[in-house]
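>>> need a structure here:
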Amino acid sequence: MNATVPAAANSNPYGLMAALHQGGVIAWTVFIILVIMSAATWFIMFTKLFEQQKIMNQAKRVRTTFWGTPTLREGANKLEKNSAYRQIVDDGLTAQEQHTKLIDPVDQHEWLGSSLGRSTAAINSKLSNGLAVLATVGSTAPFVGLFGTVIGIYRALIKIGAAGQASIDAVAGPVGEALIMTALGLVVAVPAVLGYNWLVRRNKVLAEQIGAFSTDLHGYMVSNGAVKPALISVKTAPTPPLKTGSAAINPKA
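All right, here's what the predicted structure looks like:
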């Protein structure tokens, strides 16, 4: 008997679990919905971050290995399969082969440009997958928590009416439940909004890099390899080794 008294005294009657038990089915429903929203938010954030970082690493390999190859096919073979840049190159090569089979004359510049444009748009669309969920969670989670808040305040008013007076003991539980639901809604919404803005910003950077690569590839293909990116086409002459002796210091000597 004495062992149960300290346990009851140390229990928090105004904590999360107590608020959920007091709120009943509605409080548990709101809580489960917010948990699902939070889990979806963090899952999407980590998966999109991994996907974006993978494409950034592919961009580094393109700058170091792709443009140094003698042909586009050899350069494509050095890229990772099923990667964004490999997809653009493969689509460009396919469009180049299809252009020779066209019956009606179509300018090669226009044909390749439209094909590379579709490929780039498909990649950008894939990068934006899941961001709508973050935007939805960020905009609706506070209102889901607010619904739990309204129910808690309503229960507090019912207790006040039943008791006939606004005592602390009567309203502390429902008001605490209302505040907890508000806090949970904000805890779920804030990371979703921050993650959405951050991922959208990184997607814009990736879209610019992919668009620049598509433009460089287009120029390379319509010029039969004569036009290359400035990173490859501009080469500095090697610096001659410094000679020792008086002639190196004074050439006229």
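
>>> make it CA atoms for all contacts and neighbour counts henceforth
OK.

>>> How about stretch 206-225, which residues are buried there?
206-207, 210-211, 213-215, 217-222 (16 or more other CA atoms under 10 Å).

>>> Between all of the residues you listed, which two are separated the most?
Pairwise distances across the buried residues of stretch 206-225 (CA to CA) peak at 24.4 Å, for the pair Leu206 and Val222.

>>> Secondary structure element for Met45, which one?
Per DSSP states H and E: Met45 is located in helix 16-61.

>>> helices or strands up against whichever helix or strand comes after that helix?
Using DSSP H and E, the helix or strand that follows helix 16-61 towards the C-terminus is helix 72-77. For helix 72-77, the packing partners by 3 or more CA pairs under 8 Å, 6 or more residues apart in numbering; DSSP states H and E come out as helix 84-99.

>>> Check which residues of the helix it packs on are buried.
Going by 16+ other CA under 10 Å, helix 84-99 has these buried residues: 84-93, 95-96, 99.

>>> of the residues you listed, closest to Leu231?
Closest approach between the buried residues of helix 84-99 and Leu231, by CA to CA: Tyr85, at 17.0 Å.

>>> now the buried residues of stretch 206-225 as a markdown table including distance to Gly152?
Output for those, formatted as a markdown table (distance: CA to CA, whole Å):
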| residue | distance to Gly152 |
| --- | --- |
| Leu206 | 46 |
| Ala207 | 46 |
| Ile210 | 51 |
| Gly211 | 52 |
| Phe213 | 56 |
| Ser214 | 56 |
| Thr215 | 58 |
| Leu217 | 61 |
| His218 | 62 |
| Gly219 | 64 |
| Tyr220 | 66 |
| Met221 | 66 |
| Val222 | 68 |
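
>>> Same list, the residues you listed, but as TSV with secondary structure and distance to Val35 please.
Formatted as TSV, those follow (DSSP: H, G, I helix; E, B strand; the rest coil; distance: CA to CA, whole Å):
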residue	secondary structure	distance to Val35
Leu206	helix	31
Ala207	helix	32
Ile210	helix	36
Gly211	helix	38
Phe213	helix	41
Ser214	helix	41
Thr215	helix	44
Leu217	helix	46
His218	helix	47
Gly219	helix	50
Tyr220	helix	51
Met221	helix	51
Val222	helix	53
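
>>> compare with the first, here's sequence two:
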Amino acid sequence: MALMNPAVAQDAAPLPATAAPRATETPMPQTPDPVSQPSPGVAGDAMPMPEAAEPSGTPTRLRAPETRSDLPHNLSPWGMFMAADWVVKAVMVGLGVASLITWTIWLAKSIELACARARIRRALATLQSSGSLDEASRTLSGRGGPAAFMVRSAEQELRQSSAALAYAGDGGVKERLGSSLARIEAQAGRRMSKGTGALATIGSTAPFVGLFGTVWGIMNAFIGISQSQTTNLAVVAPGIAEALLATAIGLVAAIPAVVIYNVFARAITGYRQLLTDAATGVERLVSRDLDHAKVPGSARLAG
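Sure, this is the predicted structure:
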């Protein structure tokens, strides 16, 4: 094996081929590698990266709430009343008038009933302590009330029937007197019950009137939702609150009316019982006088 000369071997070694740049190609711009970029924490003299701008539609915590001109600022009962629809306003005004009527009837009827009960109790005490109809008439002379009127009616019936008592007996007198006293009793009870029918009407209809105002107001609130094309609760809540205020006023008018009506119903029932006691006392005095008239030498029915 022949040894080669190192100089010749070095000359015979192939040279690496170098690619020459083409004349027709342009060098591509090199984009910086984001990984190789220095971070602000590493390089102190590096410029900080700009913050990404957030979309215009995204709310930020630092943004102040915008004041809506279409939202009511006064949500008090008076403010909601002034901002309500005219139908809801009419319902509220009507319910307010009904509540005023309720309390007026309560005040007037309470005074009337207290005075009537006191008067009939004094008349009952007089009828129970009197020994004859004439004595009771003298005690109750100049007084008003159903009991005094019963006594005067009994005296009138006895005067008109005195001529026929000896022949027809006292059965017809008692029958006529009973019917007369029953009519006086019914008239007094009916007079005392006057005004309680309005309480019953208010108590039974006021909740439904308030509900009508609520339905009307909520209907307008949904119409406002469709017109404004928004489901924001702050836009529709005032209208719904105004509608619910009508139901609240209806309950405020109805609940006292029902309670006061029940109280007056029990009180008037007791007053009618006192009227019945007074009529019974008058009949008892008349029956006693008729019995004493049958006694020889008695002048109980004279005059």
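
>>> TM-score for this pair?
Once the chains are overlaid, their TM-score stands at 0.77 when taken by TM-score structural alignment, normalised by the length of the first structure; 217 aligned residues with a CA RMSD of 2.5 Å.

>>> on that earlier part again, so which of the buried residues of helix 84-99 of the first structure comes closest to Asn197 of the first structure?
The closest of those, once distances to Asn197 of the first structure are taken by CA to CA, is Ala84, at 22.5 Å.

>>> Let me see the contact set for that closest one.
Ile55, Ile123 (CA atoms under 8 Å, 6 or more residues apart in numbering).

>>> distance of it from Gln52 of the first structure?
11 Å (CA to CA, to the nearest Å).

>>> quick one: terminal-to-terminal distance for stretch 165-179 of the second structure?
18 Å.

>>> which outside residues touch it?
Ser153, Ala154, Glu157, Leu158, Ser161, Glu283, Ser287, Leu290.

>>> what lines up against the first one once you look at the first structure?
In the first structure, the residue paired with Ser153 of the second structure is Asp91, using TM-score structural alignment.

>>> how close does that match get to Val35 of the first structure?
42 Å.

>>> and what of Ala122 of the first structure?
In terms of CA to CA, Ala122 of the first structure sits 32 Å off from Val35 of the first structure.

>>> any idea how far Glu51 of the first structure is from Ile210 of the first structure?
For Ile210 of the first structure, the distance to Glu51 of the first structure - CA to CA - is 14 Å.

>>> now swap in Lys159 of the first structure and tell me
Applying CA to CA to Lys159 of the first structure and Glu51 of the first structure gives a distance of 52 Å.

>>> neighbour-wise, which of the two wins?
Neighbour count, other CA atoms under 10 Å: between Lys159 of the first structure and Glu51, Lys159 has more, with 18 against 12.

>>> contacting residues for Phe222 of the second structure?
Val236.

>>> Per the alignment, name the residue of the first structure opposite it.
Under TM-score structural alignment, Phe222 of the second structure pairs with Leu157 in the first structure.

>>> Grab the most central residue of the second structure for me.
Leu251 (1.7 Å; CA atoms, centre = their mean).

>>> That residue corresponds to which position in the first structure?
Per TM-score structural alignment, Leu251 of the second structure is aligned with Leu186.

>>> Next, its match: secondary structure please.
helix (DSSP: H, G, I helix; E, B strand; the rest coil).

>>> isn't it right up against Ala141?
Yes - Leu186 of the first structure is within contact range of Ala141, at 7.1 Å (criterion: CA atoms under 8 Å).

>>> what lines up against Val286 of the second structure once you look at the first structure?
Aligned partner of Val286 of the second structure by TM-score structural alignment: Met221.

>>> give the contact list for its match.
With CA under 8 Å, 6+ apart, Met221 of the first structure has no contacts at all.

>>> Need the residues that contact stretch 194-212 of the first structure.
Under the criterion CA under 8 Å, 6+ apart, residues 45, 48-49, 52, 55-56, 59, 85, 120, 124, 127-128, 131, 134-135 lie in contact with stretch 194-212 of the first structure.

>>> Superpose on the second structure and give me the mean offset of that stretch.
With mean CA distance after the TM-score superposition for the first structure, stretch 194-212 of the first structure departs from the second structure by a mean of 0.6 Å once superposed.

>>> give the contact list for the aligned partner of Ala200 of the second structure in the first structure.
Aligned by TM-score structural alignment, Ala200 of the second structure pairs with Ala135 of the first structure. Neighbouring residues of Ala135 of the first structure by CA under 8 Å, 6+ apart: Ala192, Val193, Tyr196.

>>> which of these tops the neighbour count?
Ala192 (28 neighbours).

>>> Roughly how far does it sit from Leu127 of the first structure?
Counting by CA to CA - Ala192 of the first structure and Leu127 of the first structure are separated by 17 Å.

>>> what do you get for Leu194 of the first structure?
Leu194 of the first structure is 17 Å from Leu127 of the first structure, by CA to CA.
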